[in-house]
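Trainee: no sequence for this one, just the structure:
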């Protein structure tokens, strides 16, 4: 439960600091991935809503990986499992 609380605090803090639109018109907001929280932090399968939001946020995944506040969550085994279950390829991001 502590991980969920810490994750929620990190999400709120980062969203308050930075919500960036991408070239595809997607607003990069980690809060959009909240339907995936249970699946990432437990062994529960992702919901349809989670997979839909994960696909919508694909243009944002590298930005989340580059953000020190999110990197550990995005790189977590739970996130990788959820991405795989949803049929979303884990991003390979180039450094800038």
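Mentor: Received the coordinates, thanks. As the structure is a computational prediction, the values presented were derived from the model and not from experiment.

Trainee: make it CA atoms for all contacts and neighbour counts henceforth
Mentor: OK.

Trainee: check which helix or strand covers residue 14.
Mentor: Assessed by DSSP states H and E, residue 14 sits inside helix 2-17.

Trainee: In that helix, which residues are buried?
Mentor: Neighbour-count burial for helix 2-17 flags 7, 11, 14 (criterion: 16 or more other C-alpha atoms under 10 Å).

Trainee: what would these look like in a markdown table with distance to residue 46?
Mentor: Listed next are these as a markdown table, based on distance: C-alpha to C-alpha, whole Å:
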| residue | distance to residue 46 |
| --- | --- |
| 7 | 17 |
| 11 | 19 |
| 14 | 23 |
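
Trainee: from those residues, which single one is nearest residue 73?
Mentor: Of all these, residue 73 sits closest to residue 7, with 8.0 Å by C-alpha to C-alpha.

Trainee: One more to weigh against that first structure:
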């Protein structure tokens, strides 16, 4: 039975460890790009149009689109639900050409 030199064994271990680290970094980067971070404060550009019915800015539409996957959660929230379901919010969705969320 042939023994491997300690230096080649440790080099193989380091290579394997490096490969695992790179795979974990790629998986983390992929997960962060596919899962939106739900943060209602990112919708502050939409506060004026929802509360007062003012003009809808492009920044509001971008923020609304970025938070689209979170809207049903906001609609169920006692803090934000009335804003998401308001007539002004419906106008906002229409102006931004984003479908109204259909929450279950």
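Mentor: Ah, there it is. This is a predicted model, so every value here is computed, not measured.

Trainee: Chain neighbours aside, what residue packs nearest to the aligned partner of residue 71 of structure 2 in structure 1?
Mentor: Mapped onto structure 1 by TM-score structural alignment, residue 71 of structure 2 lines up with residue 61. Excluding its sequence neighbours, the residue lying closest to residue 61 of structure 1 (C-alpha to C-alpha, 6 or more residues apart in numbering) is residue 91, at 6.7 Å.

Trainee: Kindly report the same for residue 34 of structure 1.
Mentor: Closest to residue 34 of structure 1 by C-alpha to C-alpha, 6+ apart is residue 50, at 7.7 Å.

Trainee: burial measure for the one you found, as a count.
Mentor: 22 (other C-alpha atoms under 10 Å).

Trainee: again, but for residue 51 of structure 1
Mentor: Count around residue 51 of structure 1 with other C-alpha under 10 Å applied: 21.

Trainee: how about the helices in structure 2?
Mentor: Remark: helices assigned in structure 2 by DSSP state H are 6-34, 47-52, 58-66, 71-76, 81-84, 87-96.

Trainee: now those in JSON lines, with distance to residue 40 of structure 2?
Mentor: Output for the helices of structure 2, formatted as JSON lines (distance: least, C-alpha to C-alpha, whole Å):
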{"stretch": "helix 6-34", "distance to residue 40 of structure 2": "18"}
{"stretch": "helix 47-52", "distance to residue 40 of structure 2": "10"}
{"stretch": "helix 58-66", "distance to residue 40 of structure 2": "10"}
{"stretch": "helix 71-76", "distance to residue 40 of structure 2": "8"}
{"stretch": "helix 81-84", "distance to residue 40 of structure 2": "11"}
{"stretch": "helix 87-96", "distance to residue 40 of structure 2": "14"}
